[in-house]
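Student: Below are the sequence and a predicted model for it; my questions follow.
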Amino acid sequence: MKSILVLHAHPAPRHSNANTDLAKVAQEVEGVTFVDLYARYPRFKINIDKEQEQLLAHDVIIFQFPLMWYSTPSLLKEWQDLVLEYGFAYGEGGTALAGKCLLPVVSVGGPQTAYAPQGNNNFELPSFLSPLQQTANLCSMRYVSPFTLFASLRARNDGRLAQHTTQYRRLLEALRDDEFDFESAKQLPILTAENISSVAGEKK
């Protein structure tokens, strides 16, 4: 059984339209360690040793966050800057994270059509998350395409949030039980509630 670390970063959870429900799911799944970074570090004083110890103790690392100004929330970026040190995560002797999995779980306010060359945001979502993919590459980690909820502000009212949380649980359990198809997932630039069944099921 794989161990999973979910690093949840939402600067204003009381205004969350989706991440609160996703956080509840993550906390319910056996084998998942859930960390609310903004609750743990309200003044951004990150305990580097503690965070590195948690990384060493887990096989799968999940960054769960709302996309904010086309990037991660500021505390998660600060976490990356401080915790992923040279000699630990990369560089000479920096092999601590080699072979581990990095998966972004992202909520996005706009619809998927807005994240296209012809859309309001001009680029597809993976382009905005490419720094995370390259971080995984530099740290010799296995990067998984982001599990994404588009139009998250409307997801509860139109019924999509319930489906998304159900499929998030399925994703976590598949990763935990070594039933996630990494090779098939490479062919999908984005994981969604609609396509997760093609990669998260019984191990072939």
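Tutor: Looks like it arrived, so ask away. For clarity, every value in this text was computed on a predicted model and none was experimentally measured.
Student: CA atoms for contacts and neighbours, from now on please.
Tutor: Noted.
Student: Leu149: neighbour count?
Tutor: 27 (other Cα atoms under 10 Å).
Student: just checking, it touches Gly110?
Tutor: No: look at Leu149 against Gly110 with Cα atoms under 8 Å: they stay out of range, at 9.4 Å.
Student: now the helices for the protein?
Tutor: With DSSP state H as the criterion, the chain has helices at 19-28, 37-40, 48-56, 74-83, 125-128, 130-138, 160-176, 182-185.
Student: Now mean neighbour count too, for the ones you listed, in CSV please.
Tutor: Converted to CSV, the helices of the chain look like this (neighbours: other Cα atoms under 10 Å):
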stretch, mean neighbour count
helix 19-28, 18
helix 37-40, 16
helix 48-56, 13
helix 74-83, 16
helix 125-128, 16
helix 130-138, 17
helix 160-176, 20
helix 182-185, 14
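Student: try this one side by side with the last:
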Amino acid sequence: MKTLVIAAHPNMEGSLVNRTWMNRLEGEENVTVHNLYAAYPDGKISAEREQELLLAHDRIVFQFPLYWYSSPALLKEWQDVVLAYGWAYGSEGTKLHGKEFMLAISTGGPEEAYQAGGYNQYSLNELLKPFQATANLTGMRYLPVFKTQGVRVLSEEEVKASAEALVNHIKTTF
């Protein structure tokens, strides 16, 4: 199974967790890591190039830090440009049907902050429903989310362990 990891962090070098995840995944066989902000520093996304990448892979992973209860802006722009009507959805938009889709999310806040009655009032799964809806609309199978929460207080060893856990999660057959 060929996996495409679309890593989206506006300051990848400044992110210990997302940078560690990305660097660890780059060494894996059958895994293509695509650093969105490095590929498009001007923010102008090539739909054709991105669609070719999607077609060449079986499993698509969005890797990002949770920003304002969603993805960083360039990943949202990527969705708007690449997942076009007639290509990714609509009566003729079947190009992604049968592919698998997964999220790899990091949050600064701890897990208990993301639940009813917690600081953010909603669970992470509730906040990620638009991504699940995207998978449904485009005919992809939504796989369990990989998450590492409370990243602000993780030790370097814990970050490395989360990277290994991410590799295992991505390579798991669901």
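Tutor: Looks like it arrived, so ask away. Fair warning: this is a prediction, and the values are worked out from it, not measured in the lab.
Student: Distance to Leu97 of structure 1 added to the helices of structure 1, as CSV?
Tutor: Formatted as CSV, these follow (distance: least, Cα to Cα, whole Å):
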stretch, distance to Leu97 of structure 1
helix 19-28, 22
helix 37-40, 20
helix 48-56, 7
helix 74-83, 12
helix 125-128, 22
helix 130-138, 9
helix 160-176, 17
helix 182-185, 18
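Student: Tell me who's in contact with the residue positioned nearest the centre of structure 2.
Tutor: Nearest residue to the geometric centre of structure 2 (Cα atoms, centre = their mean): Phe62, 1.4 Å. The contact partners of Phe62 of structure 2, taken as Cα atoms under 8 Å, 6 or more residues apart in numbering, are Val5, Ile6, Ala7, Ala8, Met102, Leu103, Ala104.
Student: between these, which is nearest Phe174 of structure 2?
Tutor: The closest of those to Phe174 of structure 2 turns out to be Met102 (Cα to Cα; 10.9 Å).
Student: Could you pull up the residues touching the closest one?
Tutor: Per Cα under 8 Å, 6+ apart, neighbours of Met102 of structure 2: Arg59, Ile60, Val61, Phe62, Tyr142, Leu143, Pro144, Val145, Phe146.
Student: One more: His10 of structure 1?
Tutor: Going by Cα under 8 Å, 6+ apart, His10 of structure 1 touches Ser16, Asn19, Tyr38, Phe65, Pro66, Pro73.
Student: Leu55 of structure 1 is in contact with Ile48, isn't it?
Tutor: No: using Cα under 8 Å, Leu55 of structure 1 makes no contact with Ile48, being 10.6 Å away.
Student: Excluding sequence neighbours, find me the nearest residue to Glu26 of structure 2.
Tutor: Once flanking residues are discounted, Glu26 of structure 2 sits nearest to Val33: 5.9 Å by Cα to Cα, 6 or more residues apart in numbering.
Student: got it, and Asn122 of structure 1?
Tutor: Here the residue nearest Asn122 of structure 1, using Cα to Cα, 6+ apart, is Ala116, at 5.4 Å.
Student: same question, His34 of structure 2
Tutor: Using Cα to Cα, 6+ apart, the closest residue to His34 of structure 2 is Ile6 (4.9 Å).
Student: Under the alignment, what does the one you found map to in structure 1?
Tutor: Matched by TM-score structural alignment, Ile6 of structure 2 corresponds to Leu7 in structure 1.
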